[in-house]
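[1] Coordinates only, no sequence provided:
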């Protein structure tokens, strides 16, 4: 992917979009100091270049009954490409897995899992996660409360 020039105007556009993804082009152009046409042209270029990869609504997990947030570290018995691919394909199919990272250090993977209750987490652990071929060890920490949660990238 070609690297797009991240000049101050593009950074301001991205800053405003990260704060309000539903902002109108008129309001966006006023906030960044451009007329609507060049502002829309820049936005479309940011989208075409993959800098803006999509738009979403952020939903409060508690409001929809997802009260348990767990951070799960998974160690595989082997770290060859076949075992990594098997695990990654299986884990991608689980809707309660919000994030999954291949890691360095003690664990091979770190997951962020959202479920409604500890009983749901136990079911996830016992019947979905640990049966995946190659899973050797699972360690879980439960979040008590969020302290910092950001969706906007630090563009400065």
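    Yes, it's here. This is a predicted model, so every value here is computed, not measured. Numbering: from 1, shown residues only.
[2] okay, CA-based contacts and neighbour counts for the rest of this
    Will do.
[3] now the strands: where do they sit in this structure?
    Assigned strands in the chain, in chain order: 68-76, 97-102, 109-115, 135-142 (criterion: DSSP state E).
[4] From the chain's centroid, how far away is the last one?
    This means strand 135-142. 20 Å (C-alpha atoms, centre = their mean, to the nearest Å).
[5] and if you look at the longest one?
    Here the centre of strand 68-76 is set off from its chain's centre by 15 Å, with C-alpha atoms, centre = their mean.
[6] what's it packed up against?
    Where contact means 3 or more C-alpha pairs under 8 Å, 6 or more residues apart in numbering; DSSP states H and E, strand 68-76 is packed against strand 109-115, strand 135-142.
[7] take a look at this one as well, against the first:
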């Protein structure tokens, strides 16, 4: 599917929806400077084109007793397709794993794991991560403080389509 061309209005719509995905189409249209019908058409095209992939609610992890963020570097014994697929499938099944990236550099994967406490991370490590076939080493780093967390992508680099 070709990448949709995004003009100034599309970028503005995306920026506003990233700030508040629950605003009504009328509110959004007013803030963008369009009437509701053309605004809704643009939003639908952004959804159909895969630019807007979904709408979510962001939950405060501390409010739901998940204050511990652990960044985990995982190295596999061998980087072969079968091992990569096996590791990725195992990680996809773990609700503690919020993010997982295949990396270049020293480690093969970087994970962000959220848990209520250190004991929960130890159980996750012993009962799940270390049991994935092909894992050679695991290095964990605990976040002491969240300095910045964003979900809105910066869109200023996009030129008018």
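    Received, thanks. The model shown is predicted, which means the values in this text are computed figures rather than measured ones.
[8] Can you pull the TM-score for these?
    Put the two chains on top of each other and the TM-score (TM-score structural alignment, normalised by the length of structure 1) is 0.99; 156 aligned residues with a C-alpha RMSD of 0.4 Å.
[9] just to revisit the earlier point, any idea which of the strands of structure 1 gets closest to residue 83 of structure 1?
    Shortest distance between residue 83 of structure 1 and the strands of structure 1, using C-alpha to C-alpha, is found for strand 68-76: 7.8 Å.
[10] if I read this right, residue 135 of structure 2 contacts residue 76, doesn't it?
    Yes. Applying C-alpha atoms under 8 Å, one finds residue 135 of structure 2 in contact with residue 76, separated by 4.5 Å.
[11] quick one, what contacts the most centrally placed residue in structure 1?
    Centroid-nearest residue in structure 1: residue 99, 5.7 Å away (criterion: C-alpha atoms, centre = their mean). Each residue near residue 99 of structure 1 by C-alpha atoms under 8 Å, 6 or more residues apart in numbering is listed here: 111, 112, 113.
[12] burial of the first one, as a residue count?
    Okay, so that is residue 111 of structure 1. Residue 111 of structure 1 has 19 neighbours, counted by other C-alpha atoms under 10 Å.
[13] same deal with the last one?
    Residue 113 of structure 1 has 22 neighbouring residues, counting by other C-alpha under 10 Å.
[14] mind checking how far stretch 15-27 of structure 1 is from the chain centre?
    Offset of stretch 15-27 of structure 1 from its chain centre (C-alpha atoms, centre = their mean): 20 Å.
[15] Between the two ends of that stretch, how far is it?
    Stretch 15-27 of structure 1 has an end-to-end distance of 13 Å (criterion: C-alpha to C-alpha, to the nearest Å).
[16] Looking at the strands of structure 1, which is nearest to residue 7 of structure 1?
    Nearest of the strands of structure 1 to residue 7 of structure 1, taken as C-alpha to C-alpha: strand 97-102 at 30.5 Å.
[17] Can you tell me, leaving aside adjacent residues, what's nearest to the spatially most distant residue from the centre of structure 1?
    The centre of structure 1 is farthest from one residue, residue 35, which by C-alpha atoms, centre = their mean lies 32.6 Å away. Sequence neighbours aside, residue 29 is the residue nearest to residue 35 of structure 1 in space, at 5.6 Å (criterion: C-alpha to C-alpha, 6 or more residues apart in numbering).
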